[in-house]
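Novice: pasting a predicted model and its sequence here:
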Amino acid sequence: MTMTYAGTTALITGASSGLGSEFAERFAARQANLVLVARRADRLEELARKLRDAHGVSVTTLSKDLSVPGAGAEVHGDLTERGIRIDTLINNAGFGTRGPLVEEDPAVIASEISLNVASLVETTRVFLPEMLSGGKGALINVASTAAFQPLPGMAVYGATKAFVLSFTEALAHETKGSGLRVLALCPGATRTEFFDVLGSQAAAFGRMQSASEVIDTALQALDRRATPASVVSGWGNRILAGMAQRLPRQVSLAIAGRAVQD
């Protein structure tokens, strides 16, 4: 079954590049109207023009730094004033840092936690009532294979993604039977700007996937009769995630530490 989204509106955060822009392309192709949110207004407008021309959908852009507390509520208030109701929310915005915690910039890791965790929860909470009442869209939170074990050398990032996975799976259970499809998407290393921001390719263990392959995984999960609460993108990543959950905690911790810190 292929889900269509004609007549619905999808809000995508971190939409200016990478997984966010690929999500935008795919949902526009399925005839969803879009709200694209990111900091880079020029990139958003360029993408919006392309999608309007290619698919004939309505595309609204909002330049917003979602790491600022209250930004998610501001987005909701802005859209409510415009009469735009959200059916699908894709919380894709996020970034990672690498290095021993003692060497990391406190301001940067505070922003990382704010964007990856606090903003995702706030944005989900403010839009969830209207998505539940519609019952015809999806909530997709982008987690990571980093969620399945502690990640020495990327301790904050791994912990934020573990939160996203746990939070989303709990929401999937809470909203069971509502018609809203709730999914935690867990990609591994993906060819996006993530590693440019991270400043290193060292943490990119396993086969690097394309953004298109990751979104294929998400859409296939949404198209299933019963959408799973979480899905790992890539068979190799699924094997590694499964091993991390089954091995003794100290063993998976040591393996992850060597992979990231070497």
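Specialist: Looks like it came in fine. Remember, it's a predicted structure, so these values are computed and weren't measured experimentally.

Novice: only C-alpha atoms from now on, for both contacts and neighbour counts.
Specialist: OK.

Novice: which residues sit against stretch 176-183?
Specialist: The list of residues contacting stretch 176-183 from outside it, by CA atoms under 8 Å, 6 or more residues apart in numbering, reads 131-132, 135-141, 168-169, 171-172, 175, 222, 227-231.

Novice: correction: stretch 213-226
Specialist: Outside stretch 213-226, the residues that touch it by CA under 8 Å, 6+ apart are 1-3, 19, 22-23, 138, 181, 183, 185, 187, 190, 227-228, 231-234.

Novice: let's bring in a second one:
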Amino acid sequence: MPVTYRSALITGASSGIGAAFARALPRATALLLTGRDRERLNALAQELGLNGRQVRTVIADLATAEGRQAVVGAAEIARIDLLINNAGVGRLGRVIDNPEPREAEMVQVNVAAPVELIRGLLPDMLRWARESNARCGIINVASAAAFAPMPTFATYAASKTFLLNYTEALAEEMSAEPVDILALCPGATETRFFERAGASFGSLGRPAMTVMHDAARVAAEGLRELGHARVHVVGPTNYLASLAMRLLPRRFVTAAAETTLQKWK
């Protein structure tokens, strides 16, 4: 039987996969939604707060230490038992061509934020789970890009590789504890991510081999696989690609990734 969580924190909840997670969770789960877009976040909270559902919001920038601490503090008050680290930022381009603040932002949001939130919240999540004879959960939204070095997407892909390895290691460390931990690895998804990352897919439009998944599908698969797997790659095409990236010679994979990503400019 699927676990019904009492209270969930979703980062990057104002749109895309984060908003899809919020909509996919059952009404019995109270929500703590965080993001930087106040207008979108408040609109989602108003939508989901109908029929008396408890929905709180925290407007915070996870690229800053102050923003991360504000989210941890709000989550402690909400006594969350499900943490969904969904917030992520990317920037397409060579490292030396990308703005320095944007390179740093990717590391802070994609790496520092999940680590700080998990370290700050997991001890209490475990304690409350033991007290109620229940289980808590963590979903870290990594990426299909986590399985290989990606020139022109170097920092983003590397940050997701960190998150993937971190999640798998954490799951093993916590294997005897009442917590389920999942690294969710979507590929290209119909969100605003690519627009924000500077991808235009060139004059010919989206590359023919690019498979776009719906954000609702990604969220549904993540919730379904939590407690059943430690890593889940969304979609058979992405799964096969992840296998190929692990088995083929590293130099070949890196060159192929660069060729593909050049079509996104």
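Specialist: It's in. Keep in mind it's a predicted model, so treat the numbers as computed, not measured.

Novice: overlay the chains and give the TM-score.
Specialist: Here the superposed chains carry a TM-score of 0.92, computed using TM-score structural alignment, normalised by the length of structure 1; 253 aligned residues with a CA RMSD of 1.6 Å.

Novice: next step: the contacts of stretch 176-183 of structure 1 restricted to helices.
Specialist: Those of the contacts of stretch 176-183 of structure 1 mapping onto helices are Met131, Leu132, Thr168, Glu169, Leu171, Ala172, Leu222, per DSSP state H.

Novice: for ChimeraX, write the select line for the buried members of the contacts of stretch 176-183 of structure 1.
Specialist: In ChimeraX, a selection of the buried entries from the contacts of stretch 176-183 of structure 1 looks like this (16 or more other CA atoms under 10 Å):
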select :131,132,135,136,137,138,139,140,141,168,169,171,172,222,227,228,229,230,231
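
Novice: which residues of the stretch 101-250 of structure 1 fall in strands?
Specialist: For the stretch 101-250 of structure 1, strands defined by DSSP state E, counting those that start in this stretch occupy the ranges 138-142, 181-186, 230-232.

Novice: Val59 of structure 1: which of those strands is closest?
Specialist: Closest to Val59 of structure 1 of these is strand 138-142 (CA to CA; 18.0 Å).

Novice: average offset between the closest one and structure 2?
Specialist: Following the fit onto structure 2, the mean deviation recorded for strand 138-142 of structure 1 is 0.6 Å by mean CA distance after the TM-score superposition for structure 1.

Novice: how many degrees apart are that strand and strand 181-186 in direction?
Specialist: 10 degrees (axes from the mean of the first three to the mean of the last three CA atoms, to 10 degrees).

Novice: what's strand 138-142 of structure 1 packed up against?
Specialist: Strand 138-142 of structure 1 sits against strand 88-91, helix 155-174, strand 181-186, with contacts defined as 3 or more CA pairs under 8 Å, 6 or more residues apart in numbering; DSSP states H and E.

Novice: how close does the counterpart of Thr124 of structure 1 in structure 2 sit to Asn51 of structure 2?
Specialist: Matched by TM-score structural alignment, Thr124 of structure 1 corresponds to Ile118 in structure 2. For Ile118 of structure 2, the distance to Asn51 of structure 2 equals 31 Å [CA to CA, to the nearest Å].

Novice: what about those two, which has more around it?
Specialist: Taking neighbours as other CA atoms under 10 Å, Ile118 of structure 2 and Asn51 compare with Ile118 leading, 18 against 8.

Novice: state the number of residues packed around Pro178 of structure 2.
Specialist: Pro178 of structure 2: 17 neighbours (other CA under 10 Å).

Novice: revised request: answer the last question for Ala226 of structure 1.
Specialist: Counted with other CA under 10 Å, Ala226 of structure 1 comes out at 9.

Novice: now the contacts of stretch 213-226 of structure 1: which count as buried?
Specialist: Buried members of those, scored by 16+ other CA under 10 Å, are 19, 22-23, 138, 181, 183, 185, 187, 190, 227-228, 231-234.

Novice: surely Thr61 of structure 1 and Glu45 touch.
Specialist: Yes: proximity of Thr61 of structure 1 to Glu45 meets the contact threshold set by CA atoms under 8 Å, at 6.8 Å.

Novice: what about those two, which has more around it?
Specialist: Using other CA under 10 Å, the more surrounded residue of Thr61 of structure 1 and Glu45 is Thr61, with 21 against 18.

Novice: confirm that one sits in a helix?
Specialist: No: under DSSP: H, G, I helix; E, B strand; the rest coil, Thr61 of structure 1 falls outside any helix and is assigned strand.

Novice: that one: what's it in contact with?
Specialist: By CA under 8 Å, 6+ apart, the contact set of Thr61 of structure 1 is Val35, Leu36, Val37, Ala41, Leu44, Glu45, Ala48.

Novice: what does it correspond to in structure 2?
Specialist: Following TM-score structural alignment, the counterpart assigned to Thr61 of structure 1 within structure 2 is Thr57.
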